[in-house]
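Chemist: Starting from these lines, generate the structure:
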Amino acid sequence: MNAITRKERNIAGLPVAVIWGYVATLIFMAGDGLEHAWLSPYLIEKGLTVQQSATLFAVYGAVLAIASYFSGVLTEMWGPRKVMIIGLVTWLIGQVLFIEYGLKLNSYAIMLPTYGIRGLGYPLFCYSFLVWVTYRSPDRILATAVGLFWAAWSGGLYVVGSYFPAYMLPKIGYIGLLWSAVAWVLIGGIIGLIVVKDDIRKEQKGNAKEKLKSLLSGFTICIEQPKVAIGGIVRIINSTGIGSLPIFFPMYLSSKYGFTTEQFLQMWGTMWFANIVFNLIIPYISDRWLGWRKTIMWIGSFGMGVMLLVMLYTPQVFGSSFLALNIVGIIMGIVLCGFVPLSALVASLAPEKKGSAMAIVSFGAGMSYFIAPAIVGAFIGSIGVHGVMWIFAGLYFLGAFLMKFMKLPNEGKQNESGHLSEKQAG
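Modeler: Sure, this is the predicted structure:
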């Protein structure tokens, strides 16, 4: 299932359908990300407290984490297309209800459940596609294939999702921007459903016991393969620090140094543009020379811990220099790419249960969107911005330490082509 058939058209070793799936992911995530970098400041201007805004994102993150876990398991049970359809429909329902009955009525009680419903959408749509990619890509380019997915994912969520609102907010306003997201998601969703086939579904016995076993397989694999559990923890850390910044950092930059929301959006988009470019470079370096584990440990985990602190102290040194902030953002976007091989590493630890292993990775990605705002809400009032940033930097350093225990069998030995051998990957 992991090999490409000779009759299938491919580009650089990947099926054309997978390439189009990346396009669908980028467009879908562009729609999903149009509000991420400005929603918290907007809601606070409308009367919410920082803690209430953080709680809203925590609820969204909790639902997202659940959907992220089930995306991998359900993909193996039902096939990717059915799971992607569920993701598309739930996103659309949540978005419409959130706009019409949450934001327009300025009702926090309605915002919580409706924004939560929307949190089911992109994990079910995108992460089920990611599982499909891990099955359809050869081991020799698996990290590169996953890197392309994350390039498309971050390109939509953060690059288009930052530059498009920065340009369109003065023209169509906040609510108009949220409605435009519906068009983005519909287009991406339709493309994805056209190109992705249900060709990885495994036969499932009809009794309830077997179905329950399948649903729990993502957690039982953590007992069978403890390194998969460690990979899930590192995946949580991966997005926790970076995912927390839009919740409180734009207000901090505005109040202390005079940066506008549009400037933060432009910096945010530039950072993720650099991330996309190096998402195509660092996984290649990882596959060929450095190795997956060391890339995650030093470039991803340690690098992000350092750069988060550099981001915090740069305005203190350079004041309101937009150029300095952008340079730091670019470097941060580059080192964040160091986490890309994590999906390939974890999947390779369980070659016969990739869907279950990927369920843990996806669950970790989702949990980060719960943990990040939860930490902000719990500590921002007592230890302030500096204290919270140091907490997140410490988590990244913890991730670097945990990667010491993620060695593959015979790590360090490479075959003649320079990539990890199948024996290593197993």
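Chemist: contacts, neighbours, all on C-alpha from now
Modeler: Noted.
Chemist: Show me where the stretch 1-150 of the chain has its helices.
Modeler: Here the stretch 1-150 of the chain has its helices, by DSSP state H, counting those that start in this stretch, at 16-32, 39-45, 50-78, 80-97, 108-118, 121-122, 128-136, 142-154.
Chemist: Pick the most deeply packed of these.
Modeler: For these, the largest average neighbour count (mean count of other C-alpha atoms under 10 Å) is found in helix 121-122, namely a mean of 28.
Chemist: Packing partners of it?
Modeler: Counting by 3 or more C-alpha pairs under 8 Å, 6 or more residues apart in numbering; DSSP states H and E, the packing neighbours recorded for helix 121-122 are helix 16-32, helix 80-97.
Chemist: any idea whether P351 is helix, strand or coil?
Modeler: Under the three-state scheme (DSSP: H, G, I helix; E, B strand; the rest coil), P351 adopts coil.
Chemist: tell me, how many neighbours does it end up with?
Modeler: Other residues near P351 number 17, with proximity taken as other C-alpha atoms under 10 Å.
Chemist: and what of the one 5 residues further on?
Modeler: Burial measure for S356: 32 neighbouring residues, criterion other C-alpha under 10 Å.
Chemist: would TSV of the helices of the stretch 1-150 of the chain with distance to I223 be doable?
Modeler: Listed next are the helices of the stretch 1-150 of the chain as TSV, based on distance: least, C-alpha to C-alpha, whole Å:
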stretch	distance to I223
helix 16-32	32
helix 39-45	38
helix 50-78	16
helix 80-97	26
helix 108-118	30
helix 121-122	28
helix 128-136	21
helix 142-154	25
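Chemist: Of all the ones you listed, which one comes closest to K202?
Modeler: Taking C-alpha to C-alpha, helix 50-78 is the member of the helices of the stretch 1-150 of the chain nearest to K202, at 6.0 Å.
Chemist: before we move on, the earlier item: select, out of the helices and strands packed on helix 121-122, the one closest to P165.
Modeler: Using C-alpha to C-alpha, the helices and strands packed on helix 121-122 put helix 16-32 closest to P165, at 10.3 Å.
Chemist: between the closest one and helix 108-118, what angle do the directions make?
Modeler: For helix 16-32 against helix 108-118, the angle by axes from the mean of the first three to the mean of the last three C-alpha atoms, to 10 degrees is 170 degrees.
Chemist: residues touching A54, list them.
Modeler: 40, 247, 373-374, 376-377 (C-alpha atoms under 8 Å, 6 or more residues apart in numbering).
Chemist: how about the helices in the stretch 251-400 of the chain?
Modeler: 261-279, 282-285, 292-294, 303-318, 322-336, 341-349, 354-402.
Chemist: thinking again about what came up before, quick one: the helices and strands packed on helix 121-122 as CSV, columns for distance to A357 too.
Modeler: Formatted as CSV, the helices and strands packed on helix 121-122 follow (distance: least, C-alpha to C-alpha, whole Å):
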stretch, distance to A357
helix 16-32, 20
helix 80-97, 16
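Chemist: Next, the structure of the following sequence, for comparison with the previous one:
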Amino acid sequence: MTAVGVESNFLTPHLVAGLNTSEATVSWVITGYSLTVLVASYLSGALADLFGPKRVMLAGAAVFIVFQFAFIFAISTGNLHLVGLTYFIRGFGFPLFAFAFLVWINHLARPSKLGTAIGWFYVMFTGGLPTLGSLVAFGVIPAFGGGFVGETAALYVSIALAAVGTVLAWFGCRDQTGMRRLAEPAMSNSEILMSGLQLLVSNSKVRDGFLVRMINTAPQFGMFIILPAVISDELGWGQSRWLMMTVIVYAGNILFNAVFGAIGDKHGWVSTVRYFGILTSSIALLAWWYVPHWVEPGSTSGYVLAVIAGTAYGIFLAGFVPMGAIVAANAPGQEGGAMAMYTTAAGGATFLGSLVVAVVLNVTGWFNLGSYAQNTAVVWAFVALYAVAFILVGRLRTRQDDPEYRKELKRKDAALVDAA
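Modeler: Here you go, the predicted structure:
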């Protein structure tokens, strides 16, 4: 995920410069990429059930590495259509790798610790995208001369990181379930591939959970599009400080992913998501947008306050961690299909975030609004989506949200430990 995160906070201005086009046009290129991320996120769950998570992870890594080379070459040609095509195909890469691994975790974790296990997955996920990825970019870009050339070098470094991560996953994850089919033997290939979609249609709780998870990190990916130019150029803090801001913001997220997973296991998954994940994230998102504009542009004190506001968003974003457990628990006996839809929604957040930016920027552009007004409209669109998620998650209560049932799970865990 560090390899994917390298580009996360400079790609939009990089493509604007490399293709000599507008930010609105680039937002459509990123939207196309995020559409394939959505599709691959669904396939990661279905294919992991069919062929085994480890094989799917290897396929995803291969797609990323090959088409990252192709994407870099396409940028050098200045051909918008070739850039769009190669980036579109590359979008299949990271979801197959990351979310097949999440399916593997969901298959192995004990029910009483599922929220915690998923929390640790997101510690590593966010640790790479965007946190360590931004830190790598922070070091590599100036080391290779800065600007467009330094950014291109960072894209090449991401390929090396992906290769290292692939080797570590292949030789480090040795549980044999990763190499075999997870689905029931009686299920046909077509049933496995369609199970998630059928569940989405037939189970309203899975559908609501799908929407909540999709909304969850949509603002994160949307802010990756609009904030780099705002923080670096318009407010005068420069690219290096923007990259460091991203590292700090999502370091906060890393520290609290496991914490909120454990809080959910102890105090209830739905309440954790509703009040920590949704309500506080929406408030913190507004703070991350407005605080940098309220302080003195380019000042150190203003930068510190902006980082604090952003870090609050990163921390409370971790409140969504129990959503994976919630979606699976609302489809008893069909956990494989439920996780396929959860991973689809996780990838779909990339699509939704970039789509909101593309639509809002283009619509507000028709009214000749200034950059600040356009970007503010984007932020409020995300807050409106959080309001929808707040309503939807209230419908998703499971047995785990009953304190007595949580005590029963703890007693069963204690009995298993004693028996061992």
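Chemist: Show me the one of the helices of the stretch 1-150 of the first structure that comes nearest I237 of the first structure.
Modeler: Nearest of the helices of the stretch 1-150 of the first structure to I237 of the first structure, taken as C-alpha to C-alpha: helix 50-78 at 13.5 Å.
Chemist: Just tell me the aligned range of the closest one in the second structure.
Modeler: On the second structure, the counterpart of helix 50-78 of the first structure by TM-score structural alignment is residues 23-51.
Chemist: Let me have the helices of the stretch 251-400 of the first structure in JSON lines, adding distance to G102 of the first structure as columns.
Modeler: As requested, the helices of the stretch 251-400 of the first structure are arranged in JSON lines below (distance: least, C-alpha to C-alpha, whole Å):
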{"stretch": "helix 261-279", "distance to G102 of the first structure": "22"}
{"stretch": "helix 282-285", "distance to G102 of the first structure": "41"}
{"stretch": "helix 292-294", "distance to G102 of the first structure": "43"}
{"stretch": "helix 303-318", "distance to G102 of the first structure": "33"}
{"stretch": "helix 322-336", "distance to G102 of the first structure": "33"}
{"stretch": "helix 341-349", "distance to G102 of the first structure": "36"}
{"stretch": "helix 354-402", "distance to G102 of the first structure": "20"}
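Chemist: E203 of the first structure: which of those helices is closest?
Modeler: Closest of the helices of the stretch 251-400 of the first structure to E203 of the first structure is helix 354-402, at 13.8 Å (criterion: C-alpha to C-alpha).
Chemist: so after that closest one, what's the next helix or strand?
Modeler: helix 422-425 (DSSP states H and E).
Chemist: Spell out for me which residue occupies the centre of the first structure.
Modeler: Nearest to the mean C-alpha position of the first structure, counting by C-alpha atoms, centre = their mean, stands A365 at 5.7 Å.
Chemist: starting at the chain centroid, how far to the match of helix 50-78 of the first structure?
Modeler: Its chain's average C-alpha position is 11 Å from that of stretch 23-51 of the second structure, according to C-alpha atoms, centre = their mean, to the nearest Å.
Chemist: what does stretch 292-309 of the second structure give?
Modeler: Worked out by C-alpha atoms, centre = their mean, stretch 292-309 of the second structure lies 26 Å from the chain centre.
Chemist: what residues does it touch?
Modeler: Stretch 292-309 of the second structure is contacted from outside by 231, 235-237, 245, 248-249, 284-285, 287-288, 291, using C-alpha under 8 Å, 6+ apart.
Chemist: about what we covered before: quick one, which of the helices and strands packed on helix 121-122 of the first structure gets closest to W390 of the first structure.
Modeler: Closest approach to W390 of the first structure among these is made by helix 16-32 (28.8 Å; C-alpha to C-alpha).
Chemist: and the closest one, what other elements does it pack with?
Modeler: Judged by 3+ C-alpha pairs under 8 Å, 6+ apart, the packing partners of helix 16-32 of the first structure are helix 121-122, helix 142-154, helix 161-195.
Chemist: which residues in the second structure does the second one align to?
Modeler: Per the alignment by TM-score structural alignment, helix 142-154 of the first structure matches residues 114-126 in the second structure.
Chemist: That stretch against the first structure, how far on average?
Modeler: In the superposition with the first structure, the average deviation recorded for stretch 114-126 of the second structure is 0.5 Å (mean C-alpha distance after the TM-score superposition for the first structure).
Chemist: So for the counterpart of A357 of the first structure in the second structure, what's the nearest residue that isn't a sequence neighbour?
Modeler: Residue pairing (TM-score structural alignment): A357 of the first structure is matched to A338 of the second structure. Distance criterion C-alpha to C-alpha, 6 or more residues apart in numbering; nearest residue to A338 of the second structure, sequence neighbours excluded, is A328 at 5.3 Å.
Chemist: ok now stretch 348-367 of the first structure, how far from the chain's centre?
Modeler: Centroid separation for stretch 348-367 of the first structure versus its chain: 14 Å, with C-alpha atoms, centre = their mean.
Chemist: same check, this time on stretch 185-196 of the second structure
Modeler: Computed by C-alpha atoms, centre = their mean, the chain-centroid distance of stretch 185-196 of the second structure equals 27 Å.
Chemist: now swap in stretch 102-117 of the first structure and tell me
Modeler: Mean-position distance between stretch 102-117 of the first structure and its chain equals 23 Å (C-alpha atoms, centre = their mean).
Chemist: And for stretch 215-227 of the second structure?
Modeler: Its chain's average C-alpha position is 9 Å from that of stretch 215-227 of the second structure, according to C-alpha atoms, centre = their mean.
Chemist: What range does it cover in the first structure?
Modeler: Following TM-score structural alignment, the partner segment of stretch 215-227 of the second structure in the first structure covers residues 237-249.
Chemist: Superpose on the second structure and give me the mean offset of the matching stretch.
Modeler: Per the superposition on the second structure, stretch 237-249 of the first structure and its aligned residues are separated by 0.9 Å on average (mean C-alpha distance after the TM-score superposition for the first structure).
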